[in-house]
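1. the following block contains a protein sequence and its predicted model.
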Amino acid sequence: MELPQDPIERFAALFEQAKKAIPVDPNAMIVASVGADGRPSARVVLLKEFDARGFVFFTNLTSRKGQELLGQPFAALVFYWAPLERQIRIEGRVERVSEAESDAYFQSRARGSQVGAWASLQSQPLPSRELLEERVETVTHQYEGGQVPRPAHWAGLRVVPDRIEFWHARPSRLHERLVYERDNGPWRTTLLYP
């Protein structure tokens, strides 16, 4: 069996299939992180870009997710595309994207999302929904008629993969599992038992 040499190219081809098969958020992925206490946590975020350098999403760095990923800079990502009977698991270290990349993506967001990045104290206790709405109104007035700048606490994170596993459902639960791994060199491939 001829194994594809580049997992990023393989991911790109499957992602194109997912975009056709999944009408809402085919870029949804689970991001798992670990806190300083060793306790894992996971949540769904949206992949915004990927290339040979890694997989990028954007977040509030003061959130639980942001603090965990900056404190323990390793993450696991999971894509599950049920219509394709595919799962992709990605593991690697986390790094911040450049300020220019964060600025460019922030300016491409809807204005309401830009305002929300300022108004939300993400992951902090919220005494009432009304308080959040007041904060949104304050920020909206503050930047009325002008551009909303990116908050310093809002940025992109890139997961630089060193392990990518492609899972494909097969009959009798004899699934296909192909892992790509690397240590500062070329990708190595290994088939796994299901």
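-> Arrived safely, thanks for sending. Model, not experiment: these values are computed from the prediction.

2. make it CA atoms for all contacts and neighbour counts henceforth
-> Fine.

3. can you name every helix or strand that the lengthiest strand in the chain contacts?
-> Across the chain, the strand with the greatest residue count (assigned by DSSP state E) is strand 154-168. Using 3 or more CA pairs under 8 Å, 6 or more residues apart in numbering; DSSP states H and E as the contact test, the elements touching strand 154-168 are strand 54-60, strand 86-96, helix 99-108, strand 176-181.

4. and the first one with strand 154-168, angle?
-> So the one you mean is strand 54-60. Interaxial angle, strand 54-60 versus strand 154-168 (axes from the mean of the first three to the mean of the last three CA atoms, to 10 degrees): 140 degrees.

5. contacts for the helix or strand that strand 54-60 is followed by next, please.
-> Per DSSP states H and E, the first helix or strand lying C-terminal to strand 54-60 is helix 64-71. Contact partners of helix 64-71, identified using CA atoms under 8 Å, 6 or more residues apart in numbering, comprise 33, 34, 35, 36, 59, 60, 61, 75, 94, 122, 123.

6. one more time with 10 Å, if that's ok
-> With CA atoms under 10 Å, 6 or more residues apart in numbering as the test, helix 64-71 has contacts from 31-43, 58-63, 72-75, 93-96, 122-124, 153-157, 159.

7. ok, now stretch 3-21?
-> 25-27, 50-55, 79-84, 86, 88, 161, 163-166, 178-181, 186-191.

8. take this one as well and set it beside the first:
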Amino acid sequence: MSSVLVQKVWSTLWSAGSISRFRLHVSHVSHQVNHVASEEQRIYDEPYVIFQNWLIAAQREAPQVRPRLACMATVDKSGEPVTRLTSIEEVSANGITFFTTLGSRQAGEISANPHVSLHFNWAPLMRSVRIAGSAHQLTEEQALDQFRRYPRHVQMCITHGPRYAAADWQSRSGLFARIVQRLNTWLGKHPEEIQMPPNWGGYLLTPSLFEFGMLSGQKAGRTRVRFRRCLEMPRGTRVGNIQAERQDWVYDSCEEN
């Protein structure tokens, strides 16, 4: 990667506070410093960390766009792309989790073809993120753990549908219902636990591509920074072979007018 391109990647992403020690790495690559910096000094954040930071910023600055809602693309049996809106849950080094009804069309397409992509569009921030990879079903224990984290009205919606959940919410939001709830709490009585439906489950998307898009103004061009997972080498073996540090990602940047 040229020093000019490295500088573009740095200037583009540093405003989000995402690549924490990138400047030292750039200096090391551009000027080929003779002394070897410590491994801790040379490590930069992986793309999922950049995505986490952008997601946090979007939730803080533009919650009205529902930042966790993504356009998911799958492939049907005839090879045609299919899109729908999906809400994600956890973002970690392992991947991105989302949940759905296992008997749904979405689940069937993922089971037949695990290649999936997500597209997040945060227009007020002039940012977008595209993530592509393979999705694999989570265990029943993992799905149950997430189900227990949902508020009661969300559990009711998953189990019985939105109309039943709305009726249950209204029945519990009245003055008399709140008094009964206070008394039950004081007496140590808890609401009946809602059982997770047997057809409810989740998936883990393991990314192979992150693409970050940014607009700096109405007349400015669009900048894209793309991270692709390097599959030729096992994770952790790249140091000493090419100038890409410990992470198994290769990255580039481009500008579109």
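-> On my side now, so go ahead. On a predicted model such as this, the values are computed, not experimentally measured, just so you know.

9. can you give me the TM-score here?
-> Once superposed, chain against chain, the TM-score is 0.80 (TM-score structural alignment, normalised by the length of structure 1); 175 aligned residues with a CA RMSD of 2.3 Å.

10. which among the contacts of helix 64-71 of structure 1 end up buried?
-> Buried subset of the contacts of helix 64-71 of structure 1 (neighbour count, 16 or more other CA atoms under 10 Å): 31-35, 58-63, 72-75, 93-96, 122, 154-157, 159.

11. what range does stretch 64-81 of structure 1 cover in structure 2?
-> Against structure 2, the aligned range for stretch 64-81 of structure 1 is residues 105-122 (TM-score structural alignment).

12. oops, could you answer that again for stretch 149-168 of structure 1 instead?
-> Stretch 149-168 of structure 1 maps onto residues 195-214 of structure 2, going by TM-score structural alignment.

13. got the buried residues for that stretch?
-> Within stretch 195-214 of structure 2, the residues scored as buried using 16+ other CA under 10 Å are 196, 200-214.

14. which position in structure 2 pairs with residue 10 of structure 1?
-> By TM-score structural alignment, residue 10 of structure 1 lines up with residue 50.

15. what about that match, distance to residue 106 of structure 2?
-> With the distance defined as CA to CA, to the nearest Å, residue 50 of structure 2 ends up 28 Å from residue 106 of structure 2.

16. now do residue 256 of structure 2: how many residues are near it, please.
-> 9 (other CA atoms under 10 Å).

17. that one contacts residue 216, correct?
-> No: the pair residue 256 of structure 2 / residue 216 is not scored as a contact, 11.8 Å apart, by CA atoms under 10 Å.

18. next, show the common contact partners of those two.
-> 222, 223.

19. for residue 154 of structure 1, give me its contacts.
-> Residue 154 of structure 1 neighbours (CA under 10 Å, 6+ apart): 58-63, 66, 102-103, 106, 114, 117-118.

20. now it: closest residue in space, sequence neighbours ignored.
-> Leaving aside its chain neighbours, residue 154 of structure 1 sits nearest to residue 60 (4.4 Å; criterion: CA to CA, 6 or more residues apart in numbering).

21. any idea how many residues pack against the aligned residue in structure 1 for residue 132 of structure 2?
-> Correspondence of residue 132 of structure 2 to structure 1, assessed by TM-score structural alignment: residue 91. Residues near residue 91 of structure 1, counting by other CA under 10 Å, number 20.

22. ok, back up a step: buried ones in the match of stretch 64-81 of structure 1, by neighbour count?
-> Residues of stretch 105-122 of structure 2 classed as buried by neighbour count (16+ other CA under 10 Å): 106-110, 113-122.

23. quick one: map residue 53 of structure 1 onto structure 2.
-> Per TM-score structural alignment, residue 53 of structure 1 is aligned with residue 94.

24. what about that match, distance to residue 149 of structure 2?
-> Separation of residue 94 of structure 2 from residue 149 of structure 2 (CA to CA): 20 Å.

25. ditto for residue 163 of structure 2
-> Taken as CA to CA, the span from residue 163 of structure 2 to residue 149 of structure 2 is 21 Å.

26. tell me which element the counterpart of residue 41 of structure 1 in structure 2 falls in.
-> Mapped onto structure 2 by TM-score structural alignment, residue 41 of structure 1 lines up with residue 82. Following DSSP H and E, one finds residue 82 of structure 2 within strand 81-92.

27. ok, average deviation of that strand from structure 1?
-> Compared with structure 1 after fitting, strand 81-92 of structure 2 deviates on average by 1.0 Å (mean CA distance after the TM-score superposition for structure 1).

28. that concludes my questions; thank you for your assistance.
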